[in-house]
Structures are given as C-alpha cells and as structure tokens.
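> model the following, please.
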Amino acid sequence: MVLASQLRAGMAIQYQKQDYKVIAAEYHPGQGQMGGSTHARLQSLDTGTFWEHSFRADLRLEEIPLQRQALEFLYADSDQCYFMNPETFEQTEIARALVGPQASLLEPGMKLSVEFVGGRPVSVLFPEVLEVKIVDTAAPMHQQQDNTFKPAKLENGVEVMVPQFIKTGDLIRISAQNLKYMDRVKAKHG
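Prediction:
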C-alpha cells in the first residue's frame, strides 16, 4: 500500500478495481484543518485512456509491481506490434493502440523497454530522443532569415516539420513524445 501523497510518475496503482499507470502526480499540502491532496494524471492499463483525479493525501492505494523487459521490435500489422525477447526468442504481441502514436517510429531491430503487469504488456517506453534520416524534403533556402518550417519525410515514412536549412540525407533528432524536430546531428569526422 502507498499513500496518495507518495504517488510518483511511473508507478502503477489499483484504484476502484481498475489498474492505472501514474503519468504525473503533484502533492498540494493542506492549510489549517484541510488535509492535503494529490492531483494525478493516470492512464488506464486496460484501455489506454487518460484520466485526471485528485486524491486525499492520506488515501491508501494498492501499488502494482511493474516488471520491465528489453525487447526487440520485429514487425507490425494493422493492429498489432510484434516484439521478441533477444535472450529467449519468445515473441510478444502488443496492441498498436497501446504503443500509441509512436508506433510509426518503430523499425525492425529497434530495442525498447516494455513494462509488464502480471505477464501482460502494459506500455512501451521509447527513448526521449531518436536520430532519424531525412529521405525527402524541399531544397534548402539559405537566404531566408525567419523561423519557417517545411515538411520532411523520414526513413520510416513519418512526416515532420523541419527548419529551412535541413536537406535530404541529413540526420536529425526528434522527440519521440511529440514527433517534433529538435536539432541536426553533426557529421562525425575521423
């Protein structure tokens, strides 16, 4: 059991017979005779939907143990993503909806951490930053001094907005959370 005031992002809890992962939690101390509260953003481990709730700080919640395992992405079809444990070669199916919009970033051979509750996969953890290659974009416009962006297609087919100076063949970094351009990878000399 864990007190609501001790909730932290990344924990898994059971509340009203439902399993949730804590996405964010913020404790607010009470004033005077009012007790504190914890405002939490939760994601259902069954449906993937998000929910915000304020808990009394002294409420006891059941903490669910999360197991984390490194898996290798194999392939995806219209509604499932298939991963393999590189040590045991055991394959795991994960619903594309559970992977979320980042499913489009998956490439065969990519190694990711997958969280399990009781042997059931509940979330796929992507690195915060991914390095990807531009395969198609408009010619760079060096004379422009403003912060305008143009569309660029990545190796995996995802389209992102990039600054005007980016050209086809460049390696860039994007945020895996919101698929936004972060910076250009410098060429390695040597």
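> switch to C-alpha atoms for all contacts and neighbour counts from now on
Noted.
> list the buried ones in stretch 82-97?
82, 83, 84, 92, 94, 95, 96 (16 or more other Cα atoms under 10 Å).
> tabulate those residues (CSV), appending distance to residue 12.
Shown next, in CSV, are these (distance: Cα to Cα, whole Å):
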residue, distance to residue 12
82, 24
83, 22
84, 24
92, 21
94, 18
95, 19
96, 21
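> tell me which of these fall in helices.
Counting by DSSP state H, these place residue 96 in helices.
> and the helices in the chain, which stretches?
96-99.
> got a list of what the nearest residue to residue 67 once chain neighbours are set aside touches?
Counting by Cα to Cα, 6 or more residues apart in numbering, residue 67 lies nearest to residue 116, which is 5.1 Å off, once chain neighbours are set aside. Residues in contact with residue 116 (Cα atoms under 8 Å, 6 or more residues apart in numbering) are 66, 67, 68, 69, 122, 123.
> to compare against the first, here's another:
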Amino acid sequence: MSAGPQHVQQEKTVVKVIASSIRKGNVLDLDGKLAVVISAENIHPGKGTPVTHLEMRRISDGVKVTERYRTTDQVEKAFLEEKDYNYLYEDDMGFNFMEPETYDQIAVSKDVIGDQAVWLQENMSCKLSLFEGNAIAIELPARVTFEIVEADPVVKGQTASSSYKPAKLENGARIMVPPHIASGTRVVVMTADGSYVERAKD
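Down below sits the predicted model:
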C-alpha cells in the first residue's frame, strides 16, 4: 500500500510575497535556485518609485547576487524547515548550536551568521533555517541585554533628550546610548542594527 501524498515531505514551500516585506535571513527562490538574503533595504526616493534593494547569497555555489525590485513587486519567498536551537560555543568549525529536545548539534558557518555573531550569548535560543541538513540562515532574538563596560561620564545637567554618546558593551560592540547611561548599566539592544532600546529592567 503506497503512502498518500500527505506523507510526502517537501523541503521547501514557496509563497509569493511583496518585495518590501523581505528581511535579512529570508530565503528567496530565484528561478529555481535558493538564495539567502544578506541585506534588505527599502528605498523611498523623493521622486520616483520606491524600491527594495536586496543583497543575497546563492546557497548552491555561494555567489552573491544583487537585485532591485519595486516595493510592490511579487517575489518568491521559500519557507524551509525551521527549528529552534540553543547557542553553545564558537570553534574552528563555526558557531555550534544544540537542538534542545534531541541534543543534536549543528555547526553554523561564519558566513551564515555574519556580523550578527557579536550578539550571540550562551544558551541563546535562535531559529535556524535548514536545507538538506545544513543551516543556511539564522534568526536571532530581536533584543538582547548586555552590560556597558565603557562610557563617557554622566555630565550634570544633561537630559535624556541630549545627543547620544558612544559606549562599549561587554561583548566588545560599540553602540550609542543616552547621556545619562553610565558604565556598569545593563541595556537592551536591537540585534538588527545595534541600536539602544532601554535600560534593562533585570
């Protein structure tokens, strides 16, 4: 007795979405070839048509591809197998993650994580997109909390609305923070662009 179609597992599902909805880490189907989005920018010129500028890396050969679409154009977004993994450590193989239920470990290459690596924290839960058993894209939590280890001293009379000042986090990243934030303060940061959100409540 043959298995019904409901038992056939597809590695990917492709859905048409508008270009402006595409984000870093998404996977697109470009004429049958999958590509991971490295950066996505919606550009709204003063005159003319708003466009979405995408930089991608083809999964099959690693070649970088740049495409420009009108923001309302339809593109084919591929939905792959996604699983939550916990970050363990970095070694020569890349960044190692563990599936919390099966304890299976997977190494994610530095190319896949890119400049987001600075925000990884031990046991952080991240969503990995898998294709043929390999992690091809990663989604970090939107916000992370780090302690500030260096910041210019607080100047008396400055208010929160004054211009931001540079500060260094415990992970080595440099961000801009309000003038009243001092060294030793734990702050919440957006992983997408490293922007300051608020003083941590914990």
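> tm score of chain vs chain?
The TM-score (TM-score structural alignment, normalised by the length of structure 1) is 0.72; 174 aligned residues with a Cα RMSD of 3.5 Å.
> any idea what the residue nearest to residue 67 of structure 1 aligns with in structure 2?
By TM-score structural alignment, residue 116 of structure 1 lines up with residue 130 in structure 2.
> what of residue 85 of structure 1?
In structure 2, residue 85 of structure 1 lands on residue 99 (TM-score structural alignment).
> that match against residue 82, yeah?
No. The pair residue 99 of structure 2 / residue 82 is not scored as a contact, 11.4 Å apart, by Cα atoms under 8 Å.
> overlap in contacts of the two?
In contact with both residue 99 of structure 2 and residue 82: no residue, using Cα under 8 Å, 6+ apart.
> ok, and the closest non-adjacent residue to the residue sitting nearest the centre point of structure 2?
Centroid check for structure 2 by Cα atoms, centre = their mean gives residue 139 as the closest residue, at 4.6 Å. Leaving aside its sequence neighbours, residue 139 of structure 2 sits nearest to residue 127 (Cα to Cα, 6+ apart; 5.0 Å).
> ok, and what's touching the longest strand along structure 2?
Counting by DSSP state E, the longest strand found in structure 2 is strand 74-91. Residues outside strand 74-91 of structure 2 that contact it (Cα under 8 Å, 6+ apart) are 11-19, 26-30, 34, 95-100, 120-131.
> buried only: go through these for me.
18-19, 26-29, 34, 95-98, 120-121, 124-131.
> okay, and which of those residues map to strands?
Going by DSSP E, the strands hold 18, 27-29, 34, 95-98, 125-131 from these.
> from the residues you listed, pick the one nearest residue 51 of structure 2.
residue 18 (11.1 Å; Cα to Cα).
> wait, that closest one sits on residue 72?
Yes. Counting by Cα under 8 Å, residue 18 of structure 2 does reach residue 72; the two are 5.3 Å apart.
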